[in-house]
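A.B. asks: after the sequence you'll find the predicted model.
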Amino acid sequence: MKKILLFTSISLLMLACNQKKEKIIDSNKLSTEEKKDSTNIKTLFNSALMDGKSYEWLRDLTTNIGGRLSGSPEAAQAVIWGEKLMNEVGLDSVWLQPVMVPHWVRGEKEIATYTTNGTQKNVPICALGFSVATPKSGILAEVIEVKSLEEAEALGNKMEGKIVFFNRPFDNTLINTFRAYGGCVDQRVQGATVCGKFGAKGVIVRSMTNAVDDYPHTGTMSYGNLPKEKHIPTAAISSRAANILSDDLKKNPELKFYFKQSCETLPDAPSFNVVGEIKGTETPENIFVVGGHLDSWDLGDGAHDDGTGIVQSLEVAYLFKKNNIKPKNTIRVVFFMNEENGTRGAKKYAELAKLNKENHIGGLESDAGGHTPRGFSIDANDSNTDLLKSWKKLLAPYGLHDIEKGGSGADIGPLKGENVTLVGYRPDSQRYFDYHHTSTDTFDKVNKRELELGSASMASIVYLMDKYLYNDTPVKQ
């Protein structure tokens, strides 16, 4: 027994020594510049975790202003808030960029019920953005359940006078929940376009979430090229209600569903992107954008979507200034308006950048929530993609292992070009669609440490991009 214990102890000691030796070897593999970078990245993380401001900024935005749907008074308040905050951080210049945005309003709280076996069931429901209202008395009709746009299209005139119920859930075998969302969201966006042309009376859609709960998820929808007389009311019901309704339809295919909503689209409203920058010390004509979207849906407070992205983007600039990191290129922080239902802010920003002949060489967007950092997705040419991937050894100690080619973000996407390196910040996605576009997207759902780790992660990759991308003569777009 003693020999076994002695052997075990020696084995563990050798393993510990090997692990220590491995760390030393890894450290020795770093060049002099990489060691400097490693030190600066550590400093950025220390500053974010010990002296970060993002969490309190988010508290202020979400609890004192709340949901910020484009065109709303709350969105206007958020613009004032953003401009003031950028000035307080001490950016070299801050300005507002005018943009006209859609102005859709929800109106009174929506109602939905149906009766089966003599029992009336209330259904958690919410109108989808840009939907028309029901008649004031609501609509009542039989329900046809479908799983896809193709299945609905095949019904043709059979859906006339009916409510079409799209009930395709997330594919929960997909680890990346954004892929699951992408596999379902077409029914929310295009359902009314397909069904309206065949005379359906309305559309209801299963909420876009992994969870099974009682919170309906809103989001934008479209009527495509349908004439106005074929626009039909469209709403989302909660995932649990979708499961129950589906079961009840199997037992009683002729049950009738009732819902009422009073939403409307008003004339476009004036708004702004909020823009601030730290001027570059060597090539100030080269611009890196860091941003998220200031607007949010109206049901909750827009904490994860996208309050976290807003405060993290500004904290990148705050961390640079706090640690006296002077970027070679201009670092521009942008709070984009109207990502949720139009991306008018992103389009206006790109339009003005082109008009003013600005040379954007990169961008970073945070619009995937404030959960634990996992890495970045890269939309760039092969050379710059490989360069960013080479930084894994510097970023992996902070949990940033996933640095791969992929998309960037809806707001920086219009800046895409052969010599523009666009990056999307990617936190853990497992809980994001529990809150996305719901009344539960509130400040208390955001973890302070996770948020600050995200700010530091973003600041670190901006630091590396600023230092190593386009070191030679800038390549014009």
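C.D. replies: Noted; the coordinates are in hand.
A.B. asks: drop to CA atoms for contacts and neighbour counts, all remaining ones
C.D. replies: Noted.
A.B. asks: Lys328: what's it in contact with?
C.D. replies: 280-284, 466-467 (CA atoms under 8 Å, 6 or more residues apart in numbering).
A.B. asks: now the helices: where do they sit in the stretch 301-450 of the chain?
C.D. replies: Counting by DSSP state H, counting those that start in this stretch, the stretch 301-450 of the chain forms helices over residues 308-322, 344-355, 382-389, 392-395, 432-435, 448-468, given from the N-terminal end onward.
A.B. asks: the closest residue to Asn87 other than its chain neighbours in helix, strand or coil?
C.D. replies: Ranked by CA to CA, 6 or more residues apart in numbering and with sequence neighbours excluded, the top spatial neighbour of Asn87 is Val94, at 6.6 Å. Under DSSP: H, G, I helix; E, B strand; the rest coil, Val94 falls in the strand class.
A.B. asks: so what's Val94 up against?
C.D. replies: Remark: with contacts taken as CA under 8 Å, 6+ apart, Val94 is in contact with 83, 86-87, 274-277.
A.B. asks: cutoff 7 Å now
C.D. replies: Under the criterion of CA atoms under 7 Å, 6 or more residues apart in numbering, the contact partners of Val94 comprise 83, 86-87, 275-277.
A.B. asks: what number of residues are in the vicinity of Asp247?
C.D. replies: A count of nearby residues for Asp247, using other CA atoms under 10 Å, gives 12.
A.B. asks: select only the buried ones of the contacts of Val94 in ChimeraX?
C.D. replies: Buried subset of the contacts of Val94, written as a ChimeraX selection, criterion 16 or more other CA atoms under 10 Å:
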select :83,86,275,276,277
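A.B. asks: could the contacts of Val94 be laid out in TSV, adding secondary structure?
C.D. replies: As requested, these are exported to TSV (three-state DSSP):
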residue	secondary structure
Glu83	helix
Met86	helix
Asn87	helix
Val275	strand
Gly276	strand
Glu277	strand
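A.B. asks: nearest to Lys158, of the contacts of Val94?
C.D. replies: Distance ranking of the contacts of Val94 against Lys158, using CA to CA, places Val275 first at 51.3 Å.
A.B. asks: wait, the closest one sits on Trp95?
C.D. replies: Yes: Val275 lies in contact with Trp95 (CA atoms under 7 Å); the separation is 5.4 Å.
A.B. asks: also this one, for the comparison:
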Amino acid sequence: MKNIISIITVLLIAFSASAQMSLREQDSMNIRKMYDMSLMNGKSYAWLDHLSNKIGGRLSGSVNAARAVEYTKAELEQLGLDKVWLQPVMVPKWTRGAKEYAYVQPSEGPTQVVNITALGGSVATPETGLRAKVIEVQGLKDLERYGKEQIEGKIVFYNRPMQADLIHTFEAYGGCVDQRYAGAMEAAKYGAAGVIVRSMSHKIDDNPHTGSMTYGDLPNEQRIPAAAISTQDAEYLSSILKLDPEMKFYYKMNCRNYEDVESHNVIGEITGSEFPDEIIVVGGHLDSWDLGDGAHDDGAGVVQSMEVLRLFKESGIRPKRTLRVVLFMNEENGLRGGKKYAEVVKQKNENHIFALESDAGGFTPRGFSFDASPSQFKKIKSWESLFKPYLIHYFELGGAGADISPLANGNIVLAGLRPDSQRYFDYHHAATDTFEMVNKRELELGAATMASLIYLVDTYGFESIDTTKEILK
């Protein structure tokens, strides 16, 4: 009897191992199919060409943003998805106006024109421009050190650069972006007349990088104009200040804030065949800044997310769970689209189990970062070997994406595509963020990598977690 039981046990183990091998082979084949289709017959690059070159920069509340909504909705409808719709969302409207102008005026000698751009949401300078002495600081903490007596009436020049020895460039960006976002608000409290911020980029060039900023709850009459200066001109301004502390800086900006206007998130879905109430989201943000055409930030993420659903349709793989693409509006200066989507999800009590965002450029994919519980991440790590043939090796906890972050509820897994980031901030929020800077093959590899992860999540899903047990682990 013992021998029979032993034989049966051995056979069951062998059968289980064989079944697991068969599933792994099936997964490998389906992932290969995703890569082949994206690289050989992909649509992401053509979609990006249209968004970038036929529409252009898509600032929230602009005509181009509305055109992008119409275009992507029409393209999703052509894919034959089960449902495509627009989700209304109120967004801020800010316009840049005529091109900014600035120069450095030494105590003696000719003036030197420099390259600046208004920060998104900034007020304009006086109609005749703003001319004042300059005080250079290395960040928000420096303001207290100089105090009102040294700052009042001057232009505060924030010149803390992105830290060059940090390999993860997003970490370097995070280390200095507070001076762009809150610099005007904080400097105004010390009586500053305006602020100039070093562009958030490792590259030393003449292209200023815009980005969002806030005045907090400062009254309108206390708000001061805020602009970014190119890294090359930041170096120049700093060197002149050391030689000539009495020099003056002049700049003129014509930007304007308006009342909020209605825009839309663009949403399309394939209904799940077995678990339609379990929803998997993939997305990027449709809006961009207005200096370039937003090809890397975030046209790439938009078209890659659209391509994920196209690859499922074209491959004939019917998802078990509902796959939903969400093209979020207003990530750049308000995150209104992401917040509205999460608000509606909560109202409808929808069960989202996974969300993946692409918002780090269309460069070569390296892997993913996850916000997940230990047990969820353990399951994800078991899939890592399936990505090795494609040189995808980065599977790490920590960080997903801004637009999907409002979905966090302690149960959903959030993920972000992580491409090679070394060149991203060369283009981020600058006039150089254009279609020509995106490599077709890298873009398509990213789309296939996203589709492959979505395929695995759809195939195996995630069990609901017991938060208490997870903490104990």
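C.D. replies: In hand now; what should we look at? Treat the numbers as computed from the prediction; the structure is a model and nothing was measured.
A.B. asks: can you pull the TM-score for these?
C.D. replies: Once superposed, chain against chain, the TM-score is 0.93 (TM-score structural alignment, normalised by the length of the second structure); 449 aligned residues with a CA RMSD of 1.6 Å.
A.B. asks: returning to what we had before: can you say which of the helices of the stretch 301-450 of the first structure is packed in most?
C.D. replies: By mean neighbour count, with neighbours taken as mean count of other CA atoms under 10 Å, helix 308-322 ranks first of these at a mean of 26.
A.B. asks: just tell me the aligned range of that helix in the second structure.
C.D. replies: Alignment note (TM-score structural alignment): helix 308-322 of the first structure is matched to residues 300-314 of the second structure.
A.B. asks: just give the closest residue to Gly147 of the second structure, not the sequence neighbours.
C.D. replies: The spatial neighbour of Gly147 of the second structure that comes closest, neighbours along the chain excluded (CA to CA, 6+ apart), is Tyr190 at 6.8 Å.
A.B. asks: since we're on the one you found, how many residues are nearby?
C.D. replies: Residue crowding around Tyr190 of the second structure was assessed by other CA under 10 Å; the count is 19.
A.B. asks: what does the one 4 residues further on give?
C.D. replies: Neighbour count for Gly194 of the second structure, taken as other CA under 10 Å: 27.
A.B. asks: contacts only, for the equivalent of it over in the first structure.
C.D. replies: The alignment partner of Gly194 of the second structure in the first structure, by TM-score structural alignment, is Gly202. For Gly202 of the first structure, the set of contacting residues under the criterion of CA under 7 Å, 6+ apart consists of 162-164, 232-234.
A.B. asks: try 8 Å
C.D. replies: Gly202 of the first structure sits next to 139, 162-164, 192, 195-196, 232-234 when contact means CA under 8 Å, 6+ apart.
A.B. asks: and it, how far is that from Val194 of the first structure?
C.D. replies: Computed as CA to CA, to the nearest Å, the Gly202 of the first structure to Val194 of the first structure distance reads 11 Å.
A.B. asks: on that earlier part again, and the match of helix 308-322 of the first structure, how far from the first structure on average?
C.D. replies: Once the two models are superposed, stretch 300-314 of the second structure sits on average 0.4 Å from its counterpart in the first structure (mean CA distance after the TM-score superposition for the first structure).
A.B. asks: quick check: longest helix of the first structure.
C.D. replies: Assignment by DSSP state H gives helix 2-28 as the longest helix of the first structure.
A.B. asks: against the second structure, where does the next helix or strand after that helix fall?
C.D. replies: Scanning forward in sequence from helix 2-28 of the first structure by DSSP states H and E, the next helix or strand is helix 32-51. The counterpart of helix 32-51 of the first structure in the second structure, counting by TM-score structural alignment, spans residues 22-41.
A.B. asks: again, but for stretch 333-343 of the first structure
C.D. replies: When stretch 333-343 of the first structure is aligned against the second structure using TM-score structural alignment, it corresponds to residues 325-335.
A.B. asks: returning to that earlier point: residues shared between the contacts of Val275 and Trp95 of the first structure?
C.D. replies: Glu83.
A.B. asks: for the stretch 1-150 of the second structure, which segments count as helices?
C.D. replies: With DSSP H, counting those that start in this stretch as the definition, the stretch 1-150 of the second structure shows helices at residue ranges 2-41, 44-49, 63-78, 141-151.
A.B. asks: please identify the most buried of these.
C.D. replies: On a mean-neighbour basis (criterion: mean count of other CA under 10 Å), the most buried of these is helix 44-49, at a mean of 21.
A.B. asks: on contacts alone, who are the packing partners of it?
C.D. replies: When contacts are defined as 3 or more CA pairs under 8 Å, 6 or more residues apart in numbering; DSSP states H and E, helix 44-49 of the second structure sits against helix 300-315, helix 440-460.
A.B. asks: Throw the ones you listed into CSV and include distance to Ile8 of the second structure, thanks.
C.D. replies: Output for these, formatted as CSV (distance: least, CA to CA, whole Å):
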stretch, distance to Ile8 of the second structure
helix 300-315, 39
helix 440-460, 28
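A.B. asks: tell me, what residue is most central in the second structure?
C.D. replies: In the second structure, the residue lying closest to the centroid (CA atoms, centre = their mean) is Asp359, at 3.3 Å.
A.B. asks: just checking, it touches Asp297?
C.D. replies: Yes: with contact defined as CA atoms under 8 Å, Asp359 of the second structure and Asp297 form a contacting pair (6.5 Å).
A.B. asks: quick one: Gln278 of the first structure and Val89 touch, right?
C.D. replies: Just so we're on the same page, residue 278 of the first structure is Ile rather than Gln. No: using CA under 8 Å, Ile278 of the first structure and Val89 do not qualify as a contacting pair, with a distance of 10.7 Å.
A.B. asks: quick one, which of the two is more surrounded?
C.D. replies: Here Ile278 of the first structure and Val89 are compared on neighbour count by other CA under 10 Å; more neighbours surround Ile278, at 24 against 17.
A.B. asks: gap between the more buried one and Asn324 of the first structure?
C.D. replies: Relative to Asn324 of the first structure, Ile278 of the first structure is positioned 12 Å away (criterion: CA to CA).
A.B. asks: and what of Leu15 of the first structure?
C.D. replies: Spatial separation of Leu15 of the first structure from Asn324 of the first structure under the definition CA to CA is 41 Å.
A.B. asks: also Leu155 of the first structure?
C.D. replies: Leu155 of the first structure sits 64 Å away from Asn324 of the first structure, going by CA to CA.
A.B. asks: picking that back up, map the residue nearest to Asn87 of the first structure across to the second structure for me.
C.D. replies: Residue pairing (TM-score structural alignment): Val94 of the first structure is matched to Val84 of the second structure.
A.B. asks: before we move on, back to that, contacts for the match of helix 308-322 of the first structure?
C.D. replies: With contacts defined as CA under 8 Å, 6+ apart, stretch 300-314 of the second structure is touched by 34, 37-38, 42-45, 47-48, 76, 79, 269-270, 282-286, 318-319, 323-327, 357-362, 443-444, 446-448, 450-451.
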